[in-house]
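Chemist: predicted model, plus sequence, below.
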Amino acid sequence: MKRLLLALICVLVSVAAHAGASSSPFHPDLVLAQRKLDTARGAEAYAALRAIWSTWDRADPTHVEEALLLAESSPKLSPPARAYAGWLAAHARTRRGDLAGAKKKIAALGYIDQWLVVGPFDNEGKQGLAEDQGPEAELTQPIVPGRAYSGKERPVRWRVVPKAFPYGWVDLSSLLRPDRKICGVLRTFVHAKKGSRTPRAISLWVGNGGAFRLFWNGKQVLTDPGYRAHDADRFATAVTLEPGENDLTLKVCGDDAAPLVSVRIGDERGAPDPNLEVTATIAASEAAAKHVAELVKKKAAPPRAKLEGPMQSLEQSARQKNATPSQLYAYADYLVNTGGDDPADHDARDLARRAAEREPTVERLLLAGDLAEDKNQRKEWVDKAVALAKKSGRPNVDVLLAQADLELSSPNWRAAVPYLDRALAIDPDNVDAMQARVQLNNDAGLKRTALAALERAVDRNPRSVNLLNMLATQLRALGRDTEAAVAEDRYASLRFDDRTFLNAQIDLAVARRNKQAAERWVSRLLAADPDSQWAHGVAARAYRALGQPDRSIAAYREALNLAPEDVGTLRALADLYGELGKRDEQLSLLRNILKIRPQDKDVREYVEHIQPSKPRPDEAYAWNQKRFLRLRHAPKNGETKRVLRDLTVTTVFENGLSSKFRQVVFQPLTDAAAAVARQYAFQYQADREVVQLRGARVFRGDGKVDEAIESGEGAADNPAISMYTSARNFYVQLPRLDPGDVVELRYRIDDITPNNELADYFGEVVYMQSDEPTQNAEYVLITPKSRTLYVDEKVPNLKREVKEAGSQRIYRFFSKYVPPASSEPAMPPWPEVLGYVHVSTYKSWQELGKWYWGLVKDQFDLDDETRKLAREITKGKKTDADKVKAVYDWVVENTRYVALEFGIYGYKPRRCVQTVARGWGDCKDKATVIATLLEEVGIPSTIVILRTQMRGDFDSKVASLAPFDHAIVYVPSMDLYLDGTAEYTGSTELPMMDMGALGLRINRGDAKLVHLPVADPTKNVTERKVVANVESGGNAKLEMEYHTKGVNASEWRRRYHAEATRRERVNGDIGREFPGFNILPGTAGITTSDLENIEQPVSLTLRGSAPGFARREGKQLSIAATVSTRLTPSYASLSSRTQDVVVQGFSTQEDTFVLKLPAGMKLTSAPPEKNVDTPFGSFSVKVSEEPGQITVKSRLAVKVMRIHPKDYAAWKKFCADADSALTPRVTVGP
C-alpha cells in the first residue's frame, strides 16, 4: 500500500506539472512543494523539504509523511539531504503519536543525545563566543568532577545532561539559568564500533539555534557567529575519526533566546554511519585526553573529503559576483524556511529584494514584501506583485491573500473581504483564506455562517489539521461541546504533540475528576515534551489536583533534574511543601531561591513572614524617633527648612540588581515651608521596580504623632516633547504641618525583574547634599564580596568605613553635618554642585565604553533599502562635509522626535533600519541612524552619550551610565558633533545644551571621555541694523535687518517658522525693546530667509513704526542706540561668589543704528568711543556723524562660558565696564 501511495504521488506531481494543481486529489500546496523538490538543485532541496513539512496542517498528514519518506529514499537527493528528509519524517512520526518509532529513527540517523554540559557563561554584547571562558582552554585535559568555572551570576560545573532530549536537539533553555544572553559548552566522546576501520573520515553536521564553535579533538573545525533559529544539519565539516575516544566539544551562545543545538555524525558522504558510538562520561574524557593532547601537537592533514552544509553551499553560490536571481532567491528561501536569517544581518531581506528587482516573479516579489521592515514597504512589493499577476491574465491566490493581509492590519479591515472571497472562489480549501474569513465573520457576529463554511471545508478535507482545529474551536464557541469533542479527537490523532491541546485536555480531565484520563493525557504530554519545565509543571499540578502529592513532588524533582536553578519550579515545589505542612523543606527551597535571585521581593517577604520576626538588614540602619528628635531643637540660623536625617541603604546583588531603603526626616521652620512640605515626591521605574511605603509620621511640637497620610502616583512623562518613559512619580501627602513639626518617611524601592537587562552592571549617583542643611547624612552600600565596585565621593565632611561581614562587603559613608549648597544667580545646575557618592561596576570610562558598545553594536544595522537610501541622500555630493550635511538634514527632517524609553530602550537605541522605516525615534535612535548612514557612505563616526548642560558637569574618578541623559554623533574627520534631536539646528550649529557638555565617545568600544566645544564668539553672532527715520516728536519709522548664525539660529527658526504666528511673535519680541512697535501689513512689513533650510543663517527684515522711539528731554531727544544687553544684572550682581558663573549660549551681538534726524536737529552728545578686548570678552562703541544722520556701531562678545570664583572680581569689572560703555544714549537737539 505504501509503495502504491508513493508511486501515486510521483504520478500526480508529474500530472500536476502539466494540468495544474487543481486537478490533483492531493492538496495543491503539497503538490507545489513536491514540484519544488523535484526541480531543486543541490542544497535547494532543504528548503523544498521544509516546504513539504510546512503543509502538515493544511494537507492530509498521511500524504505529507509519505512525501517525506519518498524523499528519504530518493536517489536524486544527496545522502545528507536524504538524512534531513529522514529527520523530518521522524518528526512526522512524533505528530502521529509513534514516539518510539521517531526516537529510533532519529538515533539511527546519528543525532547525538548524550552530553556533558557546563554553563551558563556570560554572552553580553555577543562577546562570549570568542572569549575563553574556561572549558575551551582544557580541551586536551580530562574533565575534573566538581571543578568550578566563573559562570554568569554564579560558579558553574560540569554535569551530565539528563536523558530528556531524544528528538535530535539539546535545548539549553531547559538546562541553564539564566537562559538569556548566555553561552553553554557541551562535550561528548565518539568512537568506532569494534571491528570498524580507524582512522577514517567522518562528517559532523551542526544545526544551530545561536552562534557556535565546534571542536574536534581539541581543534576548532567549524564555527558560525550568526544568531539564528534552529534547524538541523545547517553546517557540515569532515574530520578524522582516530582510534579510541574522540573529543567532540561544542560551544553555543544565544542572545535574547537560549541556544539550541543538534549535532549529527555521519560517514564521509554525510549518510548515517552505523559504526559510530557516543558516550558522555568522565571515564571517556580521561580516555580521550590520553591521545588528544598529542593530536593537537601534530600537524595532521585534514580529511580529503570536503563537505558543506546547505547554509555553506547556498551562501557561497549567492555571494559570488555573478550570482543569478535564482541563486539569490534560493538562499533567501532557505533562510526564511529554516529560520536561518540572523536578525542583525537582514540577509534574507536583501537577497529576496535583489532577486525580485533583477528578475521579478510573483513569488519573489511576495517574499520581498513579507521580509520588508514595515507595512508601507511591504505594500510597495505587493503592488508590484499585483501588477505582474495581472499581466499573466490569471488571478493569483497568494497575491490576493497578501492584499487581504495588508487590509486586515489596517483600520479598514473590512476591505479584506473581497480579496478573501476571490481567493476562496479560486481555491475553496485554502486554509489561510478560510481562517481569515472565519475570523471576520466571528467579529461581525456571524458565528453560524462561519461554522457552516468550516463544515463544508472539512467535508472536502476531512484530514486537514488546521480546519479540524478551527472547527472544534468554532463549535466550542457556539456551545456545541459534544461535537467539539469529536472534532478535537480527530485533530489529536493528527497532532499528537500539540502542547496547548494536551494542556487543555489535562485541565478538562482534572476538572471532571477523571483520574484515568488525566494520567493518560499527562503521560502523553511528558512523552511529547520530555525536556520542558513547563510540561513537568503541568504534570505536577495535575497530580496535586488529583490528590497525588508524591507524584507531584516527583514531577517537580524531574524538572529540577533538568534545570536545578529554575526559580519557577523551586517556588512551585516550595509552595507544595508548604501546603503539605513540610515547613523545613519549604524554607530550604525558598532560601535557595534567594541565593539564586536575591532581589525576589515576594519570596523574601514570605520567608520573613513564616520565620521569627527580625529587622531587615538594610532597615536596621534607620534611626529610631528618640535619636532624631534630639536634633529638632537646634538653632534655626535663619533657615526655612532643614533635614535631620537622610539615610540611603543600597543592597547590590550578585547579578547587578538592587534594593534601596530610604529614611528621610525633615523639619519645616516657617509657615511657607510647612505648606510646601506637605507633599513629598520621589521617582521610580515602574517596569522593573516596586515601591513600598514603610512609614510616614508627623511628630508634633506638643508630643502627638500623626500617621494619617495619603499616597498616590502618576506618570513622569512629558507629552510636550513626546517623551514617554517607565518612570513614575510617587507622592506622599501629609496632614497639615506647623513650623517645628518633624516629618519622618521610610520607603523602599526594590528591583523585581528576574534578570538584569544590563548584564551584571550596576551604577548609581546618590546625592547627600541639598540647598537645605542636613544634620545627619548617611549612605550605606551592601555588596557581595565577590563583586568589585568602584566608589567616588564628593561630599563635605564625609567619612568612609569599609568592613566585611560574612559574604558581604559593606561601605558606609556618613557625615554629622552637611552644609547647604548656596544658591546664586547664573550658577551651574544643582546636579553639578551638590555633593554625591558615585558607585559603578566600571573603574574606567574605556571599560564602560567597551561594555556599552557590546550592548548597542547590533543596532547599527543596514539592509539594502537603507544602503540605497544612504546613496540617494548623498547623490551628487562630492565632499565629506556635503555628505555629512545631507545625511544630518535628512535625519532631522524625516524622523520625528518621539521617546518611548521603556525597559532596556532607556539605554539601548532601536535598530537603524527600524527607525528609518518608522520615521520616529529618540535621541539614541536618531544618533544611530546618522552614524550608520555616514559609515555606509564612507565617513567614520561614532555615537556619543552625553550629559547635557541641563545637568551640568560631572567630575568623577569612576565610570557609569548614571550621569548621562542624551546621545549625539561625532565625526572625527571633521571634528564635528551632530545632534539629530535638535530639529531646527544646522549641522554646524551645536545646540546650547550640548556646548561644553561632558560626552563619552564610544568609538566601537575604544571609548574616550571628552568635553564638547564651547561657543565660539566668531561663529555665534546676531547682527542687527536699525535704520530709524526719527520724527521731531520722538516717534520713528524703522527698518530693521537681523542676521543670526550659530547657537541662537535654531531658536529663531523654531519660533518664526510658522507663518500663521510669525507676525504676532515678532511684534511681541520686538515690542520688549521698542514698546508699541507696529509692523507694516503684508510682506512689506516682514520678510525672512528660508527658515526650512537649517544650514543657512537666519535673516529677518522688519518695517514698521515705533511710537516713543526717542525719549524727549526738554528740547532734546534721547535715543538708546547701542547693544541693549547688560551683563551685570544677569552675571555679576553679587559682590562675591562661591559658585561658578555659567554664561550659557551667549551670542555675540553686533548692532548698527542709522539715525536719520528731523530737520534742524544735530548730535549733542554720544556714547564715548570704546574698543576693549579682555580674556573674558570684548566690547566696542563707535559713533560717526553725517549731515542729518548719525551712525552708531556697537559690539558685545563673551569669550568664556564659565568663570571660577577666583576670577569673579575681574569678571565683575569686565561686566561693569561693558555695561558702562553701552549704557550712554545718543542725544540730539536743535
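Modeler: Perfect, I can see it now.
Chemist: drop to CA atoms for contacts and neighbour counts, all remaining ones
Modeler: Will do.
Chemist: how close does residue 690 get to residue 649?
Modeler: With distances taken as C-alpha to C-alpha, to the nearest Å, residue 690 is found 16 Å from residue 649.
Chemist: those two: who's more crowded?
Modeler: A direct count of neighbours by other C-alpha atoms under 10 Å for residue 690 and residue 649 places residue 649 higher, at 24 against 16.
Chemist: regarding that one, what is its secondary structure?
Modeler: Secondary structure for residue 649, judged by DSSP: H, G, I helix; E, B strand; the rest coil, is strand.
Chemist: and the closest residue to it other than its chain neighbours, what element?
Modeler: The shortest distance from residue 649 to any residue other than its chain neighbours is 4.6 Å, reached at residue 780 (C-alpha to C-alpha, 6 or more residues apart in numbering). If you go by DSSP states H and E, residue 780 is part of strand 777-784.
Chemist: tell me the first helix or strand C-terminal of that strand.
Modeler: strand 790-794.
Chemist: how distant is that next one from the center of its chain?
Modeler: Averaging C-alpha positions (C-alpha atoms, centre = their mean, to the nearest Å) puts strand 790-794 29 Å from its chain's average.
Chemist: likewise stretch 79-86?
Modeler: With C-alpha atoms, centre = their mean, you get 39 Å for stretch 79-86.
Chemist: list the buried residues for it?
Modeler: 79, 80, 81, 82, 83, 84, 85, 86 (16 or more other C-alpha atoms under 10 Å).
Chemist: give the contact list for residue 1139.
Modeler: 822, 824, 827, 828, 1204, 1205 (C-alpha atoms under 8 Å, 6 or more residues apart in numbering).
Chemist: how about the secondary structure of the third one?
Modeler: Put plainly, it is residue 827. Applying three-state DSSP: residue 827 is coil.
Chemist: measure it to residue 997 for me?
Modeler: Counting by C-alpha to C-alpha, the gap from residue 827 to residue 997 is 15 Å.
Chemist: again with the fourth one
Modeler: Computed as C-alpha to C-alpha, the residue 828 to residue 997 distance reads 12 Å.
Chemist: please narrow the buried residues of stretch 79-86 to those residing in helices.
Modeler: Within these, residues falling in helices by DSSP state H are 79, 80, 81, 82, 83, 84, 85, 86.
Chemist: let me know the closest of these to residue 598.
Modeler: Using C-alpha to C-alpha, residue 84 comes nearest to residue 598 of these, at 45.2 Å.
Chemist: just the strands in the stretch 1-150 of the chain please.
Modeler: 116-122, 149-150 (DSSP state E, counting those that start in this stretch).
Chemist: the stretch 901-1050 of the chain too?
Modeler: 920-921, 942-947, 966-971, 976-978, 998-1001, 1008-1011, 1021-1030, 1036-1045.
Chemist: those strands into a markdown table, with extra columns for mean neighbour count?
Modeler: Output for the strands of the stretch 901-1050 of the chain, formatted as a markdown table (neighbours: other C-alpha atoms under 10 Å):
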| stretch | mean neighbour count |
| --- | --- |
| strand 920-921 | 21 |
| strand 942-947 | 26 |
| strand 966-971 | 23 |
| strand 976-978 | 22 |
| strand 998-1001 | 25 |
| strand 1008-1011 | 16 |
| strand 1021-1030 | 21 |
| strand 1036-1045 | 20 |
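Chemist: for comparison:
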Amino acid sequence: MIFLLAVTLILRDGKRINSPSIHLEGEKIFLEDTVLSRRDVDEIVFKTGGISMGKGERDVSSLLRLAEKADSLFPDAPGVVLIDEGRWEYFPDGSRKYTYHFAGLVKKEEKRGWRRRFFWYEKEREALRVEYARVIKPDGSVRYAGEIKIASPTTGDVFFDRGEIASFELPDVDPGDIVEYLYVDSTFKPWFPSLFEGDWFFGGREPVLYSSLTIKIPPGETLIYVARNGKPEVKRKRNEWTFTMECIPPVIEEPAMPPLSDLVPSITFSNLTSWDPLFDWYGEFQKRRLRITPRIKRVADSLTSGVDEPEKKVEILYHWVQRNIRYISIKGGASSGVSGHPAEETLLKGYGDCTDKAILFAALLRACGIEAYPVYINTNDAGSLVREVPSFYGNHAIDKVKFDGKEIFLDATGYYSRYPSFWSADHGVWAVNALERRIEYIPIPPPERNARIYTYSMVLHEDGTLDVEFQSEYTGDYESWIRGFWDTRREEEKERVFQGMVKEVSPKAELVSWEIENLKDLSKPLRLKIRYRIKDFPEKAENYWIFRLPELQERMEKRELSLTERRYPLFYETSEMIVQRVKLILPPGKVSPPSSIELKGRYALFSGEYRVKEDTLYLEAIWKRWEREIPPEEYSEYRRQVMEAKRWLGKPVILELQ
C-alpha cells in the first residue's frame, strides 16, 4: 500500500476530485470517504507532496528485552542499534515506496543525538509520513515526538531551490532509553521511472543487533544485486527478496581509513542489467547543455587567439573556467541536479556547481575542436562504484579531454589547479562517461605529479650562525592547496605566518625576508622563498660541531602511522613525492655525514645520499609513494620503512674544525 498527500484525481468522465490524501493498494484507490477503481481514474495529479506525523503502537516489552541483550553483548558501546530495517517497493508505474524502522538503545550521552531525525524532502516528488516516533523509558513508559519542523536548507555555497528539510525531536532522551521511529517515504515522481536502484549498509560505527532490507518488485521485473564485505542471509519469495544480518560489530575508527561504505557489509541493487539506459538518459541531458552557441564560440576563440597547440588551448581554458566561474550550487530537478545548466547560462551568470563548470569547460573545448566529455564520479572519500550494478552514481562531475592522442581528466570545479593537475579526491576512482558510453578508471597520477620540492642553500659561519635560503615548489593538488591558502591571506597575515614558520624551525630563528612567486598566475609554478638566520646553530664539544639539518625529518612525520597494526587499509587520496635538496657551505674542517640509504618497498621508495666536495656538503633525499591504499597485511612493513627514513633524516652531521 502506498500513501500520498494532496492529490487531484481526474476521472475518465472528466470529473475532478481533490483529496488531502489517498492510499493506493493494488487496483483500488482509497480516498477519505470513498473507494475508486484504478480503471475509473484517467490521471492522478500530484500537486504537492506532503509530510505528516502519526502515532503507532508497537510491542514495548520485546524492545526492552532486545535492549537487555544488547547491553550484555556490547557493554562498552555508547549506543546499540536494536532494529535497522528497510523495505523498498517498486510499482509498475515507476513510483516507489521506502519504509524504514529504527530502534536504538542510548547507553551514553554521545548517542542522545538519536533523538533528532532529519529528512531531505522534495514536496513536488515525494510524500513522507512518520508513522510514529517515540522514546521508551526503562520502566516501559513511552513519550512521543511533537510536531514535524520544516526548514529550507542552505549550506555555504550550495543553495536548494527545491526541497526542504523535515525534522522531529524526541523529548527527554537519557542514557538507558530506547529511541524508535518508523517512516514511509513515497516517491510518486521519480527522476527516472524505469530505474529502480539503491544500496543498503549493514552496520556502521555502532553495533547492530538486527539489520534487514526487503525489496519487492513487480512480477516480470529483474533484480540484480551484489553483496560486499560480508554475506547476508538471503530469502526470496517470488518477486520479494529479504537480506538479513545479525549481531554486527561496530567499525572501530582508525586514522586515515577508507570511507565507511567500503568497509561495512552492503547490498547494491538495480533492476537494470546494462548501463545503456543510464548512458542514454545522462547523455541526452548533456548533449542539450553542451550546445556551442555563438557566444560560447566567441569566448573560446578570444581566449585562445593566436594559440595553435591543442594542449595549450586546454590549459588556457582550464585555468580560465576555474578563475572566472565562481562555485555556487543551485540544486533543483533532475535536469539541473544531474546534468547541470546549459553552458551559455553558466557563462552568463558567472557561477555554477561542479556539473555546470564541467559542462561549460567541455563546451569551450569543443568550440576549439577538442574532444571533451563531462563524467560523473564519486570522490575517493565517498565510496566505490559497484560496476556490475547500473545505478545513479556520483557526488561530483569533472571532464575527460582528448587531444594529440592523449586522454586526460581535469577538474575545473575549484580555483587553483595548475594544468595538468586536478583535485586529489578524483584520483583512483571510476567515472561514468555517458557520451562515450563507458565506465572508465581515472588513474592515480605518478608521484612526480604530486611532488613537493624543497631546496636549501645554507652557510654555516665560524661563529655558529646558520644563514638559510629556502625555496619550495610543487606539482599537483598540494600546490593547489598551498596557492589557495596564500591567496586568501591578507599581506599582514602573510608576514605573521612566515614568522611562525621560521620559529617552528627553531626558537632562535629570525626571519630575514620572504617572497611568493606566481601566486595569481595559474600558468606558472607557485614558489615560496624564505631567508632566515639561526644563531648558535650547532652543538659544540671542544673542536667538534654536531648538528641536524633543519626541517628535513619533520616532513616525514606521518600521524596516520600512530598504530602498530591495523584492521583496515591505510587510505590516502593520491600518490606522494617529497624531494629535499641541501647545499651547505661549512667552515674549514672534516665533515662526517650519515652513510647513504635506500629503502625499497612494495608501495614506496626512500633514498638519501650525502656528498662532500671541498668545504660544501650536499644532500638529496627522495620519498615516493605511488599507491593510494596500503593493505593491513602490508602496513607494518610500510610503517617500518617510513620510520627508518625519518630516523635517517634525523641523524646528526659531525664537523671536526681545523
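Modeler: Noted; the coordinates are in hand. Predicted, not measured: the structure shown is a model, and the values here were computed from it.
Chemist: the first structure: which residue goes with residue 89 of the second structure?
Modeler: Taking TM-score structural alignment for the superposition, residue 89 of the second structure sits opposite residue 651 in the first structure.
Chemist: what about its match, how many neighbours?
Modeler: The local packing of residue 651 of the first structure (other C-alpha under 10 Å) involves 24 other residues.
Chemist: what's the nearest residue to it if we skip its chain neighbours?
Modeler: In space, residue 651 of the first structure is closest to residue 782, 4.6 Å off (C-alpha to C-alpha, 6+ apart).
Chemist: what do you get for residue 346 of the second structure?
Modeler: residue 352 (6.0 Å).
Chemist: now the counterpart of residue 639 of the first structure in the second structure, what's its secondary structure?
Modeler: Under the alignment by TM-score structural alignment, residue 639 of the first structure pairs with residue 77 in the second structure. Counting by three-state DSSP, the backbone at residue 77 of the second structure sits in coil.
Chemist: ok, now which ones touch residue 77 of the second structure?
Modeler: The contact partners of residue 77 of the second structure, by C-alpha under 8 Å, 6+ apart, come to 107, 206, 207.
Chemist: re the thing from before, common neighbours of residue 828 and residue 997 of the first structure, please.
Modeler: Residues touching both residue 828 of the first structure and residue 997 (C-alpha under 8 Å, 6+ apart) are residue 952.
Chemist: ok, residue 549 of the first structure touching residue 541?
Modeler: No. Between residue 549 of the first structure and residue 541 there is no contact under C-alpha atoms under 8 Å: 9.1 Å.
Chemist: which residues of the stretch 251-400 of the second structure fall in helices?
Modeler: 276-289, 294-303, 310-324, 334-339, 343-349, 354-367 (DSSP state H, counting those that start in this stretch).
Chemist: most packed of those helices?
Modeler: Stretch with highest mean neighbour count among these: helix 354-367 (a mean of 28; mean count of other C-alpha atoms under 10 Å).
Chemist: mean deviation of that helix from the first structure?
Modeler: Comparison of helix 354-367 of the second structure with the first structure after fitting gives an average deviation of 1.5 Å (mean C-alpha distance after the TM-score superposition for the first structure).
Chemist: give me the stretch of the first structure that that helix matches.
Modeler: On the first structure, the counterpart of helix 354-367 of the second structure by TM-score structural alignment is residues 923-936.
Chemist: if we can go back for a sec, for the strand holding residue 780 of the first structure, name the packing helices and strands.
Modeler: If you count contacts as 3 or more C-alpha pairs under 8 Å, 6 or more residues apart in numbering; DSSP states H and E, strand 777-784 of the first structure packs onto strand 641-652, strand 808-815.
Chemist: what residues of the shortest one count as buried?
Modeler: Same thing as strand 808-815 of the first structure. 808, 809, 810, 811, 813, 814, 815.
Chemist: picking that back up, reformat the strands of the stretch 901-1050 of the first structure as CSV; add distance to residue 202 of the first structure.
Modeler: As requested, the strands of the stretch 901-1050 of the first structure are arranged in CSV below (distance: least, C-alpha to C-alpha, whole Å):
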stretch, distance to residue 202 of the first structure
strand 920-921, 52
strand 942-947, 47
strand 966-971, 52
strand 976-978, 56
strand 998-1001, 50
strand 1008-1011, 50
strand 1021-1030, 76
strand 1036-1045, 72
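Chemist: helix, strand or coil for the closest residue in space to residue 1179 of the first structure that isn't next to it in sequence?
Modeler: Among residues not flanking residue 1179 of the first structure along the chain, residue 1196 sits closest, at 4.5 Å (C-alpha to C-alpha, 6+ apart). Classification of residue 1196 of the first structure using three-state DSSP returns strand.
Chemist: what lines up with residue 1196 of the first structure in the second structure?
Modeler: Using TM-score structural alignment, residue 1196 of the first structure pairs with residue 623 in the second structure.
Chemist: show me what the helix ranked longest in the second structure is in contact with.
Modeler: Longest helix of the second structure, by residue count under DSSP H: helix 632-649. With C-alpha under 8 Å, 6+ apart as the test, helix 632-649 of the second structure has contacts from 552-554, 556-557, 561, 564-570, 594, 597, 599, 601, 603-604, 606, 630.
Chemist: now with 6 Å?
Modeler: Where contact means C-alpha atoms under 6 Å, 6 or more residues apart in numbering, the residues beyond helix 632-649 of the second structure that reach it are 553, 556, 566, 567, 568, 569.
Chemist: would you mind listing which of the residues you listed are buried?
Modeler: Here, 16+ other C-alpha under 10 Å leaves 553, 556, 566, 568, 569 buried among the contacts of helix 632-649 of the second structure.
Chemist: what is the equivalent residue in the first structure for the first one?
Modeler: When you say that, I think you mean residue 553 of the second structure. When the first structure is aligned by TM-score structural alignment, the residue opposite residue 553 of the second structure is residue 1124.
Chemist: spatially nearest residue to that match (excluding sequence neighbours)?
Modeler: Nearest to residue 1124 of the first structure is residue 1222, by C-alpha to C-alpha, 6+ apart, at 7.5 Å.
Chemist: what does that neighbour align to in the second structure?
Modeler: In the second structure, the residue matched to residue 1222 of the first structure (TM-score structural alignment) is residue 649.
Chemist: what's the local residue count around that match?
Modeler: A count of neighbours around residue 649 of the second structure, defined by other C-alpha under 10 Å, yields 21.
Chemist: where do the strands sit along the stretch 451-600 of the second structure?
Modeler: Under DSSP E, counting those that start in this stretch, the stretch 451-600 of the second structure gives strands at 451-460, 466-474, 509-517, 527-534, 539-541, 544-547, 570-571, 576-585, 589-592, 597-600.
Chemist: save those as a markdown table, and put in distance to residue 645 of the second structure too.
Modeler: Shown next, in a markdown table, are the strands of the stretch 451-600 of the second structure (distance: least, C-alpha to C-alpha, whole Å):
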| stretch | distance to residue 645 of the second structure |
| --- | --- |
| strand 451-460 | 17 |
| strand 466-474 | 21 |
| strand 509-517 | 26 |
| strand 527-534 | 25 |
| strand 539-541 | 23 |
| strand 544-547 | 18 |
| strand 570-571 | 18 |
| strand 576-585 | 12 |
| strand 589-592 | 19 |
| strand 597-600 | 8 |
